[in-house]
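**Q** no sequence on this one, just coordinates:
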C-alpha cells in the first residue's frame, strides 16, 4: 500500500507518489482528468483561456503570451511542461513560480477529490495548475499542451483561443506516423465558434478539415497574418491590425519571430475579451526569458532540441554565429526520439561529440547512442552520464571553442544545474 503524502509533506514526496499512482507514465484520455476537475469545481473554467499546442515553440509562445497579458495589467496564470530544473517552473502566477507549499496544498486537494480515479504524473500537475489558477481568480490562463492535443489532459478546458505553433514528426508512437495524423491530434484543442491560429507554413490537411468541420474560425500564417524583418532586427506584423518596428524577441533565432507572430495573432483574436495595447506587446518581446533555448552560459550553449525540426533551428543558430572556434557536442537522447535524423543535422557543424547516458527506461546509454549516431555520420566518445560527457568536452575545448549541450530536457538539466 503506497503511503499518501499530506499537504505538509515535501514536494519530492508528492512527485514520487504521483509516479506510482498510475501504472503508465503516459495514458492519453480526458475522462479521468475531467471527472476529477468536475469534483473540484474547475469546469467550466471561469477565466479566459489560451491553449497552445505544436511540435516546437510551445514554451516560448506560452511565455510570450503570458508576458504580454501581464504587461497589459492582467492577472495571468502560465502552465508549461516539462520543467528544466525545478517542478515549480511549470506553474506561475504573474510571472512568479508557485512555491512548494502551494503546490503540495493543491496536490492534497486533488488527492481527496480523485478518490478511486487513477491519475498520471502529468494529469496531477495539470489539475494542480488549474486548481491554483481557479483559486487565484485570474483574468487569463495560458496553457501548454503536454502531448498532442485532442487527448491531452489540458484539453479538458475549452479554449477561448487555440494556437498551434507548427506540426512536425515527434511522438509518432502516440500521435500517428505523418503530419496529417499529428495535425488532427493537435487540432483537437480547437473549439467551434472560437478563434484558432496556425502559426507555420503548410498546415496539414486534416488540421484544416477539422477546423472547418467544427466551425472554428482559423487564421493562417501567410494568409490572415504575416511578419517581416528589418535590417536592425526589429520586425513588422500585419493582421487585422498592423505593428511596425517591434523589438526583436529576446530568444535567439529567426523562428522566434514566427512564434511571436502566432502569439500576436492569438492576442489580436482575443481583443474583445482581453484588450491589449501596443505598449504591452513592445514591453513583453524583449523581456521574455526561457531557460535552455539556445542559452549561453560562458562557453556553453544549452538547447533542449530533441527532434528534427528543433535540431534544424539549432543548426541555423549555430551557422548564424561568427567566430573561429570549434564546436564540441555533448549529446544525450531518449530512445524514442529520431536520434539518427537529429545527428545527421548536427554532424556537419561539430568538431566532435561526447555521448552521455540518460536514465532508463527511456534514456539511451552512452554506448547505444554512440552506435546510433555513427550511422548518421556523427562520431565521438561514449561515457556513462551527461556530467562526465560535459567534463570531457571541457577538456577538449580550446579557449575560443564552444560546447553545445542538447538532445533532451534531461541532458540540458544535468549541465545547467551546476552552471546556474
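**A** Now that the structure is in, tell me what you want to look at. This structure is a prediction, so every number in the text was calculated from the model and none was measured. Residues are numbered from 1 along each chain as shown.

**Q** switch to C-alpha atoms for all contacts and neighbour counts from now on
**A** Will do.

**Q** in what helix or strand does residue 226 lie?
**A** Assigned by DSSP states H and E, residue 226 falls within strand 226-229.

**Q** take a look at this one as well, against the first:
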C-alpha cells in the first residue's frame, strides 16, 4: 500500500514491487488513460520504435525542434543514472515533486487496475506533458510497439528505425514476427517512416491492413556518407555537405525524414547548425583518450556489430580490453562475436539485477583463454585499468545496466 508521503525513491520501489507481469492487452491502461484525460493531446506526436537507435533518433528530433523554437516533450527509456532522465520538457528534466504528484494522480484513479511498472510511468508522463502547453511530443517505445504502453496514444508520425533480433520472448524469434509487433504503432492514413532497408513482408501486410502510408529508406528518402560530410535526399529537398554527426548517421537521417514528412517547418540553417551537436549519454561515448575509455549500451547483436565498426574508426595503437555485463535473456554469444577479433582480453561480470547473466553463464560462453569473470563491474573495470597503457582502449558495454553501473562508480581515469 502506498503512502501519500512517499519520496520518489519510495514510489519507485513501490512500483517495482507491485509490477505485474506483461499481459497482451492494452484495454485497461487505455481506459485508465481516458479517465485521466491524457489521450486528447493537441500536440503533434512522433512515436519511435525499432530494435536499435530509438534514443538517438529521439534526441535528434528533440534538438532540432527545440532549436527551431517549438515547445517539446520527450519520453524515453531506460534511464542510465537517475529516473528523472526519462522525461524532458523543453530540454530540461523535471524535479522529483513533479513525478510524485503525477504518480499520486495515477494511483488515486487506478481503482485496482493492475499496471506494469512501464505502464504506470507512461501514464505519469502523459499527465506531466498535459500540464505544459507543448507543441510536440516525442514518445520512445519501450518494447515492441503493438502492446507497448506508448501505443495507447495515436501518433501523427510513426517511426521504425530498424528490425533486429531482440526481446525474443515477447516479440518472437524471427524478423517477421518482430516487424509485425513493431508495426503495431502504424495509424490509419498517417505516415510511417521506415529506416530499415530489408523490410519483412509482415510489415507490408500490417501497413496494408492499417492503411498506413509507408515512407521507406532508399525508396522515398535516402542518405549517403562521404569522407567528411553526408547528404540527405527527400522528394522535396536535397541537403548536401551536412556535418558529420556524433550519433549514427542512419538515425540522424530518419529523424530528418520524419521531420520533413511531418510538415513541421525548420529552417535549413538550424538543421546544419544543430545536427553535429547531438549526443546521447552512453552511445559510443568517449570519456578518455589516454587510454581510450569508451562506453556503449550495445546489448544485442546488431548494436554490437555497429560498435565494432565504430571501434575501427578510431586509431587505437595498443590493445583493446572489454568490460562486459549482459542480461541473461540476451543473445550473449551474438553480442560478443562481432568483437571477438578485436578484444585482447575480456573482463566479464554479473550486473546488479536479477536479470543478469550469472558468473557461471558468463564462464560457459566467453573464451577461457583470455577472459576473467569478476564479481561486479567495479572490479572488472579496475582490473582492466591496471593493465591498460596510454595507447590502449577499454570498451565498457553489453547493457544499459553495464553503462549505468560504470557511470555510478565516478572513477577518475
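**A** Yep, that arrived. Here the structure is a predicted model, which is why all the values come from computation and not from measurement.

**Q** quick one on the thing from earlier: report the mean deviation for the strand holding residue 226 of structure 1 after fitting onto structure 2.
**A** After superposition onto structure 2, strand 226-229 of structure 1 sits on average 1.2 Å from its aligned residues (mean Cα distance after the TM-score superposition for structure 1).

**Q** In the stretch 201-350 of structure 2, mark out all the helices, start to finish.
**A** Here the stretch 201-350 of structure 2 has its helices, by DSSP state H, counting those that start in this stretch, at 201-210, 249-262, 268-274, 301-312, 332-336.

**Q** same for the strand holding residue 226 of structure 1, what does it pack against?
**A** Under the contact definition 3 or more Cα pairs under 8 Å, 6 or more residues apart in numbering; DSSP states H and E, strand 226-229 of structure 1 sits against strand 235-238, helix 255-269.

**Q** Nearest to residue 118 of structure 1, out of the ones you listed?
**A** The closest of those to residue 118 of structure 1 is helix 255-269. By Cα to Cα, the value is 34.4 Å.

**Q** same for the closest one, what does it pack against?
**A** By 3+ Cα pairs under 8 Å, 6+ apart, helix 255-269 of structure 1 packs against helix 58-71, strand 161-164, strand 196-198, strand 226-229.

**Q** burial count for the residue lying closest to residue 338 of structure 2 once chain neighbours are set aside?
**A** Leaving aside its chain neighbours, residue 338 of structure 2 sits nearest to residue 305 (5.3 Å; criterion: Cα to Cα, 6 or more residues apart in numbering). Here the number of neighbours of residue 305 of structure 2 (other Cα atoms under 10 Å) works out to 18.

**Q** Now which residue in structure 1 aligns to residue 305 of structure 2?
**A** Counting by TM-score structural alignment, residue 305 of structure 2 lines up with residue 312 in structure 1.

**Q** Kindly report the same for residue 115 of structure 2.
**A** So residue 115 of structure 2 corresponds to residue 119, using TM-score structural alignment.

**Q** And what about that match, helix, strand or coil?
**A** Here residue 119 of structure 1 is recorded as coil under DSSP: H, G, I helix; E, B strand; the rest coil.

**Q** now the strands: where do they sit in the stretch 251-400 of structure 1?
**A** For the stretch 251-400 of structure 1, strands defined by DSSP state E, counting those that start in this stretch occupy the ranges 295-297, 300-302, 327-331, 352-355, 380-382.

**Q** Tell me which other helices or strands the second one touches.
**A** Using 3+ Cα pairs under 8 Å, 6+ apart as the contact criterion, the elements in contact with strand 300-302 of structure 1 are strand 295-297, strand 402-406.

**Q** average gap between the last one and structure 2?
**A** Yep, that's strand 402-406 of structure 1 we're talking about. Looks like 0.6 Å for strand 402-406 of structure 1 (mean Cα distance after the TM-score superposition for structure 1).

**Q** Kindly report the same for the shortest one.
**A** Comparing strand 295-297 of structure 1 with its match in structure 2 after superposition yields a mean distance of 0.8 Å (mean Cα distance after the TM-score superposition for structure 1).
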